[in-house]
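**Q** A predicted structure for the sequence below; I have some questions about it.
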Amino acid sequence: MKAKVISYGLLLVVTVIAYLIGNQFPLIGHSFAAIVLGMIVANTGLNRLYDARQMKKVSSLMLKVGVVLLGFTLSFDLLSTTALRAVPIILSVITGAFVTAFVVGKKLGVSVKSRWLIGAGTAICGGSAIAAVAPIIEADEDDLTYAISTIFIYNLLALVLFPILARVFGLSDIAYGVFAGTAINDTSSVVAAGYQFSPLAGDTATLVKMVRTLMIVPTSLVAIYWRWQQEGKAQKASYSLAKIFPTFILFFIIAIVIANVFALPSTFTDSVKQLSRLALTFALAAVGMSVSFSELKKAGLKTIQLGGVTWSVVIVISLVMTQWLFG
């Protein structure tokens, strides 16, 4: 009990400080400040005061809560005019990521299962996609660790790289949101990079990312078919669709429907938006507090190379198509 009190107390302190920094310095933003402060705590000896695995659970839960609350503040217009228009980019990104992961991965000598994990993590939604695909293809623990570490390295790089690319190419708030939502791997980093740019970019990036995350389902079904082919039809693999489908997205959609069907008072939506931002800041602080630089160093060099090449292809596809469709 005492350990949990210390853990949550430290997380609360990091969240509050990050929130205050975000309010005082909008260019830094709540999200970026939360991740950086969390990482400082995690790698300066304070990590002995809490369980990093518990932080990962907290970050996952609070991220989902924050996204669902955000749904109450979004309009159908943003969904129809932006998120759905981004579907061709999402499909192109997924295709490019998997083709690159398998072709380049083979040349680098990376195992087939690692190629699956890097492809899924880069194409769809980072750790969540990796977690969904790993048990289907029966990935080894080392493959799983290397893939998640590799994806997270590039998630951190995205927080610095994407705002720079946006300004170099003169992307609007909407275009940047689409770019971030279709090209950054993990949801937490999409949220951080989006709101670091602007509130509209953050809303857009989150919504586009939710559409992209739904691609976990067809991707997992393809993985099931692949395993079925590998094992032979006599040993057909089975996997529960309930484990694949990200149920929080269903609540996110319900929240959007409620917000657009009923005339919610502005006082309610304003309060919910603040709660959503606080929950996301809380989640990202927990993400940072679960990052161990020593663990990241364990990622295999070939896996890191493959992740970098695959992500580079995703960035190019997303940037070119975003400028074409939203420029």
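**A** Yep, it's here.
**Q** going forward, measure contacts between C-alpha atoms and count neighbours the same way
**A** Noted.
**Q** What residues of the biggest helix by length in the chain count as buried?
**A** Among the elements of the chain assigned as helix by DSSP state H, the one spanning the most residues is helix 141-168. Neighbour counts over helix 141-168 (16 or more other CA atoms under 10 Å) mark 143-156, 158-159, 162-163, 166 as buried.
**Q** Which neighbouring elements make contact with the helix or strand encompassing I89?
**A** With elements delineated by DSSP states H and E, I89 resides in helix 87-108, which encompasses its position. Identification of packing neighbours for helix 87-108 by 3 or more CA pairs under 8 Å, 6 or more residues apart in numbering; DSSP states H and E yields helix 112-120, helix 173-183, helix 199-213, helix 301-326.
**Q** rerun at 6 Å
**A** On a contact count with 3 or more CA pairs under 6 Å, 6 or more residues apart in numbering; DSSP states H and E, helix 87-108 meets helix 112-120, helix 301-326.
**Q** try this one side by side with the last:
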Amino acid sequence: MDILKKKSFWLSFILLLLVSLFAKWLSGFPGLSLIGHLVIALIIGMVLQASGQLKEIAKGGSGFISNKFLRLGIILMGFRLNLEVLAQHGVKTITLAIVVIAFTIGLIYSLAKAAGIERKLSLLSASGCGICGAAAVLGLSPIIETDEDDEVISVAVVAILGTIFTLIMVLLRPVMGLTDVQFGVLAGGSLHEIAHAVAAGAAGGAASENIAVIVKLSRVLMLAPVSLIFSYIASRRSDGNSHAKIQWPWFMLGFIISSAIGTYAGLSDAIVGHLVDLAYILLGMAMAALGVNVNFKVVFEKGQKVFAVCFAGSVALFALVFVAAKMFF
């Protein structure tokens, strides 16, 4: 990898690392925790465009970082999934996750297609809403083969909608008539980011927060099989060749292996915590790299329709999970 021998890469690496670390620090503050580390890193990356010198430094390695560091971050994020904890909660949470993802992606993609939104952007934004927000957008974008502007639009939309619905959910909790567990299921099953699910779930107490995290992580677990399905579909669309080679997303295999290691290898909570922190630092660097390269005109022109469609889909998702929580939990 010749790029690793270039001074421009290492200057870019240091700058984007500092951005990610600063974003992580900011995300610890009340209010900003709802926005999250990754979205804050994206915003700071976009702000860097205001400085011609910093923009040029950041661009020196942004292509490599947004590609390779993204994959490594997704692999390490697997350590966050404890497969035994998910298994203990049985068929209901996994079934809910599958239904939520299939419903959300199917509905938002259909609405987006009807609204004339490009297929790849439709699929990426729908996946972000249905699975796990920015992490899903980053994980699936290489498979869907979207451009950087589409990634930024999708991340921004799911972040804004997730924050809005988190606030709505917390405000409406007293009049919803849900038990603590049911409220946690609603938070984990309908909100887009892990940070959103934790914030809303915590408003219902410890039991609510715990089940919110479990349901949300059940959706995160589906990122790997969804990526395989998308890879299969992409291979069949390739030049109309039904025998085209499937480009398997091997980094998703790493994601599953990391989950298994984190669950069964006897690693301490501290070690797992550090690995997950490293995952988000790498993903934050990838997000900042995206922000440096974003085309603001394209984002604003294309983003309005995407927001409207994803808002409608998120309302329907909220209603679906509310009914499921009432009936089955």
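**A** Alright, I've got the coordinates. As the structure is a prediction and not an experimental result, all values here were calculated from the model.
**Q** Tell me which residues are up against the helix holding I89 of structure 1.
**A** By CA atoms under 6 Å, 6 or more residues apart in numbering, the surrounding residues in contact with helix 87-108 of structure 1 are R115, G119, A123, T182, T310, V314.
**Q** just those now: which is nearest I258 of structure 1?
**A** T182 (25.8 Å; CA to CA).
**Q** and A23 of structure 2, what does it touch?
**A** H37, I40, A41.
**Q** do you know how far the last one is from V323 of structure 2?
**A** Going from A41 of structure 2 to V323 of structure 2 by CA to CA, to the nearest Å gives 35 Å.
**Q** quick one: which of those two has more around it?
**A** In this comparison of A41 of structure 2 against V323, neighbours counted by other CA atoms under 10 Å, the higher total goes to A41 at 32 against 13.
**Q** quick one: contacts for the more buried one?
**A** In this structure, A41 of structure 2 makes contact with S20, A23, G284, M287, A288, judged by CA under 6 Å, 6+ apart.
**Q** Check which helix or strand it maps to.
**A** If you go by DSSP H and E, A41 of structure 2 is part of helix 37-47.
**Q** Can you give me the buried ones in the very next helix or strand once past that helix?
**A** Scanning forward in sequence from helix 37-47 of structure 2 by DSSP H and E, the next helix or strand is helix 52-59. Going by neighbour count (16+ other CA under 10 Å), the buried part of helix 52-59 of structure 2 is L54, K55, E56, I57, A58, K59.
**Q** Distance-wise, check L275 of structure 1 relative to G29 of structure 1.
**A** Relative to G29 of structure 1, L275 of structure 1 is positioned 16 Å away (CA to CA).
**Q** Next: L156 of structure 1.
**A** According to CA to CA, L156 of structure 1 and G29 of structure 1 sit 15 Å apart.
**Q** Then A237 of structure 1?
**A** A237 of structure 1 sits 45 Å away from G29 of structure 1, taking CA to CA as the criterion.
**Q** which one of the two has more residues nearby?
**A** Set A237 of structure 1 next to G29 and count neighbours by other CA under 10 Å: G29 wins out with 24 against 18.
**Q** host element of the closest residue to that one other than its chain neighbours?
**A** Distances taken as CA to CA, 6 or more residues apart in numbering place G22 nearest to G29 of structure 1, at 4.1 Å, with adjacent residues excluded. Under the assignment given by DSSP H and E, the secondary-structure element containing G22 of structure 1 is helix 2-24.
**Q** now for M46 of structure 2: what does it line up with in structure 1?
**A** Matched by TM-score structural alignment, M46 of structure 2 corresponds to A42 in structure 1.
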